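Chemist: compute the structure for the input listed below.
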Amino acid sequence: MKRIQIRTFIATALMLLFLGSCTEILDEQPRSIYEPSFFKTEKGVYGGLTSMYAHLRYIYGQAYYYNTTVTGTDEATYGQSADNNFKDMDLSGVGSITSTSSRTDALWGAAFLNINTASGIIENAAEVGISPALIAEARFFRAFDYFALTQTFGGVPLDLGSGELRFNINPVRTSVRNTVPEVYTKAIFPDLLTAVNDLPEVGRVKGGVTKTVARLYLSKAYLTYAWWLQNPNNIPTYPEANRTDPDGHDAAWYFQQAYNIATEGIENPGTFSLQNTYYDVNLGQNDRNSEILLYADHTETSEFYNASSLTYSNGAAPENFAGWMMTWNYTNIRSGGVSSVQREAAQPLGRPWTRMCPTINVIKNTFADKTNDSRYDGTFTTVYRGNWNKVKVVPPLPATLTNANDLTVNPGDAILTFLNEDNPAVVYSNTTGNIGAGVLPGRADYVINPSGISRVVYPGLWKLGVYRTDNDGTLGQPNAASTRPFSIAKFSEFYFIAAEAAVKGATVKGGKSARELINVIRARAGKWRWNNAGNTAKIEDNSAVLTAATPAVIDINYILAERSREYYAEGYRWYDLIRTQKWEELAGSYQICGTAYGDHTPVTVTRTIDKHHYLRPIPQGQLDAMVMSAADKAAYQNPGY
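Modeler: Down below sits the predicted model:
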């Protein structure tokens, strides 16, 4: 199968002015309006389908939207260089979420444009003789976008100007929001059920959607809707609606369907499978592997197909620059006065922005077991190694440098290490290594305890790090956006969805109880083949230890903790916490040190998470674009904003 060559983003005529009507587009034949007749041609259908894969890049890997899914949860807080885009999301008193600062506008604009394209294909493609499998791709993406929108904003419009779920080509400056049950039962579930039925087992192209992908989203939608119907903590919805299902089912029925579909996905994987080790899931050299069900694609082979430069970045969609946000300015480390860790286009390093950072709680609690469980090592860069030899200057930099305790270090040696456990013998100095690090007797590397990480110095996010094949022994192109695909969905989530549904009361199959399902993931987490911290092979199997440690009876909090270990900082967390209504309980406070180099004094920060925060505000650009009364606009906006 050939890999999708994404080169268009078709901006169909969604004249509700959903934030994207004037967006600059890349297309061999630029168009601003696609009339129905265009989708009655084979070329039009294929162009529309290609645009659906392309639209993913305007959402996933877009760092400001990424921030809204991670910052403010129990996974991350704002970093030292954060602006209000990041501080507002933290809900810790340094800002507040508003209709202009919540960068979920990235989702709103791209999703509705794509929904309209999908409707154009669904309505017209049959007349061209296009197969149901191709039309099912459009149905999948329409459901995919509506699912993301409804989780984020509550009920959203099904009528974009020409009727519910109809292709719109007419300028419309008003809008009416449907309720959450209406969006699920009229759009999300019917489209996904059709997609499961009509999509192939093997993708039309590499990265193309399949039955397995559709099953994952159908099971996840059933699970999410079941929680919404149950509403254990009385979280309000908007537009207001009774917590009853138009199709007459209760929450228990939907939890059972989530379990059934998820286990069906496990039993019928098609071309997908779990990777043997957690390290391999996120390894740059192993991108687009068998575990990745859906991704926003990029490439280093062509700026045209990458839709962005290969040498510099504008810091905007459709670039993949999310990985920069949790990368601190490691280039400030000094060894004998020399910047010993240079900015490099390599997975442990990359471009530093210091906009987001992990909390101390993440390092000490979420990833408490750093010995048996490989996921901490497969998530973070905890050892920064010297690479000054790759700087091409005349005369060259010294072959060796002086580091901690006046000891000599060579290229490739550890310059700074974040310790796995607090060591009371660490001595900090405001000037150590130029970043206020610590030292331990006899060690040539500077060190920092887990309780000493701060908003300015912290372990970087290895799993989203850049990967290039064209460095040729140099530092490469670290200022370019990442050319790696941004992973959106993984086969492993079937196990979590089924386990969560089982905990919520679904009747289970033999061998697939909640504990047994979670233990499949934990067993894999115990298998090592490489140690990032040591930069060396590590053949070790701790599966038995990890599975034995799993509680006999697991609850939702345990599943959420496992999900965080598995998907840390990948953009899942806010949705996990609002689905289960555990946001305030699990993320209401956190510990972190300050914004100054050398500050290693933890402080406890309290967040104010109100019930209205469980929905994001409708973007201000949407409200400004509509010709409606002030009262109607106020009613259109979610309460509290």
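Chemist: make it CA atoms for all contacts and neighbour counts henceforth
Modeler: Will do.
Chemist: got the buried residues for stretch 352-361?
Modeler: Of the residues in stretch 352-361, 352, 353, 354, 355, 356, 357, 358, 359, 360, 361 count as buried by neighbour count, 16 or more other Cα atoms under 10 Å.
Chemist: residues contacting it, please?
Modeler: By Cα atoms under 8 Å, 6 or more residues apart in numbering, the list of residues contacting stretch 352-361 from outside reads 67, 71, 74-83, 86, 324-330, 450-453, 455-456, 458-459, 590-592.
Chemist: among these, which are in helices?
Modeler: Secondary structure defined by DSSP state H assigns 67, 86 of the contacts of stretch 352-361 to helices.
Chemist: picking that back up, and the buried residues of stretch 352-361, which of them are in strands?
Modeler: 356, 357 (DSSP state E).
Chemist: which helix of this protein spans the most residues?
Modeler: For the chain, the helix that runs over the most residues, judged by DSSP H, is helix 132-153.
Chemist: output the contacting helices and strands for it.
Modeler: Secondary structure elements in contact with helix 132-153, counted by 3 or more Cα pairs under 8 Å, 6 or more residues apart in numbering; DSSP states H and E, are helix 42-55, helix 105-124, helix 180-183, helix 189-198, helix 211-230, helix 573-580.
Chemist: one more, for comparison:
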Amino acid sequence: MKKTLILSLFLSITFTACQKDFLDRNPKDAYSNSSLWSSENDALVALNGCYNSWSDGYHVLYMDALSDNVYSQYYWEGYTSLGNGSGSPSDTWITDRWSPSYSTIQKSNWFLENVDKTPMDEALKTRMKAEARFLRAYQYFTLSQLYGDVPLVTKTLSQDEANAVSRTAVSEIQKYILDELKAITPELPVKYSANDVGRITRGAALSLKARLELYSGKYADCIITSKQVMEMGYSLFSSYQDLFRIQNENNNEIILDIQYKENDYSNGNIGIMPSSTFGGWGSIDPTQSLVDAYEMANGKTIDDPGANYNKNDPYKGRDPRLTASIVYPGQFYEGKYYNPIERSSGDYYNGSNNSKTGYLYKKYTSNLSDYPDLWNTGLNMILIRYAEILLTYAEAKIESASIDNSVYDAIDALRQRAGMPKVDRSIYANQTTLRELVRRERRVELALEGLRWFDIKRWKIGPQVREGKVYGTRLGTVDPTNGALVLTGEHVEAESRTFSSERDYLWPIPRKETDVNRNLTQNPGYPN
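Modeler: So this is what the prediction gives:
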């Protein structure tokens, strides 16, 4: 689908004219509906327009900055204030998630209201409508997770109508999403071929359904839905680190991703991850808290007396997913031993465009030679992969107190793929300990993939993990010949955060929208 989902010029013009604000409004330009819907190709181009803005890889990378996983150092990139508890309805980046989501909803509504007039194969038309309905449902999933109650609009609106809509209860939105996903699942193919690879599949619909069922505590339904996905032929890719490389995209672990194409519809976000000496900005920086979450290679947590953890050589003998996901001091990376802890180093944590925690993303950038231009790549951004389904299934079984061998099997599959031992069943033998384990597995397996914040929100652990100081690596020296560490200093401090349970589980409704439409009430704790 690298070629298929690139907008044609005329559709770009169509939608550019209608993005003034919120639900902006009927697409109007020189192409009338009567002339646009005259062929199968017209319908395909219109559907591709719905795909074009349905999700943004930028937000996938930055979402972990809302959590204890990542610190976002540049305020103007949009996630610093949301991560430290100082977000405001007036922040422009609040609108940067709201407006594109409703733009996709509007495009999908317009497509669904008009495609039936197209003379084309009915089976293909049915499939295309299912794709558009998924794209719309995905936006409502995202909006309701971030903002809570939001307007539920399933038809095109006039400007006056759009400026008078009110917020719909989250419970109603969730029911709508689940009903939509259930309805469209049989209308979507299991997989595609050639240029259609990357379109919405049956597995994507079921996987989003399972995610929402887990998030909303519908564990019995979640188990059933997860099993359906587990029986569809997906499998774990052989290498955890190489899973995220461009040459391995569209592999059998990927259920849903955002497709990019170098030069035409490029992923220009890769450069935000490396630091200055690698040609990047060091914008989003993994935290010490995330590093500490990885177990030792023997399967014990670092605070276990039997773990053999050495605080002065803290990265030795750890879960291989740590090395695969994060560049830490002394790691050999891109031809040198990374050194953010000495003032004389070009990667020093306090230098310009360098990580302020001393840690870098390695997931997506394990081999920078994959990208001739970090700001113009074709790397797809993964939204749902099979590993998440295994963890979703395991968590739903644990929370419903139906623990059996299949729970351990699901978690063991991920651990063994990474090179970790199977779960010690003598330690993780009941609901309480297994809950702790599966939450940790979700954190390290899915680290830096934009899902941690949603877990914090649904587990209601914000005060425990989002309050207080954010730390990075300890200072010291790195031997440039072998990467050996001598750590003598304290952990660097990136920022101090606050968290209000009454406010910070939801984003504020953008002031741009509440100023136009007084029916859009503000979320608790934010100024009107």
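Chemist: before we move on, back to that, nearest to residue 469 of the first structure, of the helices and strands packed on helix 132-153 of the first structure?
Modeler: helix 42-55 (23.3 Å; Cα to Cα).
Chemist: mean deviation, that closest one versus the second structure?
Modeler: Between helix 42-55 of the first structure and its aligned stretch in the second structure, the superposed structures give an average distance of 2.2 Å (mean Cα distance after the TM-score superposition for the first structure).
Chemist: ok but residue 366 of the second structure is inside a helix, no?
Modeler: No: Residue 366 of the second structure sits outside any helix when classified using DSSP: H, G, I helix; E, B strand; the rest coil, being coil.
Chemist: doesn't residue 240 make contact with it?
Modeler: No: using Cα atoms under 8 Å as the test, residue 366 of the second structure is too far from residue 240 to be in contact (11.1 Å).
Chemist: find residues that contact each of the two.
Modeler: Residues within reach of residue 366 of the second structure and of residue 240 at once, by Cα under 8 Å, 6+ apart, are residue 324.
Chemist: which residues does residue 147 of the first structure contact?
Modeler: With contacts taken as Cα under 8 Å, 6+ apart, residue 147 of the first structure has the following neighbours: 184, 188, 221.
Chemist: counterpart of the last one in the second structure?
Modeler: With TM-score structural alignment as the matching criterion, the partner of residue 221 of the first structure in the second structure is residue 212.
Chemist: give me the neighbour count for that match.
Modeler: Residue 212 of the second structure is surrounded by 19 other residues when neighbours are defined as other Cα atoms under 10 Å.
Chemist: please apply the same query to the one 3 residues further on.
Modeler: Residue 215 of the second structure is flanked by 19 other residues according to other Cα under 10 Å.
Chemist: what's the separation between it and residue 461 of the second structure?
Modeler: Shown here: residue 215 of the second structure relative to residue 461 of the second structure, a distance of 14 Å by Cα to Cα, to the nearest Å.
Chemist: in the second structure, which spans are strands?
Modeler: Secondary structure of the second structure, counting by DSSP E: strands at 70-72, 254-258, 284-286, 326-327, 332-333, 336-337, 360-361, 381-385, 468-478, 485-497.
Chemist: just the ones you listed: most buried one?
Modeler: Here the criterion is mean neighbour count by mean count of other Cα atoms under 10 Å, and of these the winner is strand 284-286, at a mean of 32.
Chemist: thank you kindly, that will do.
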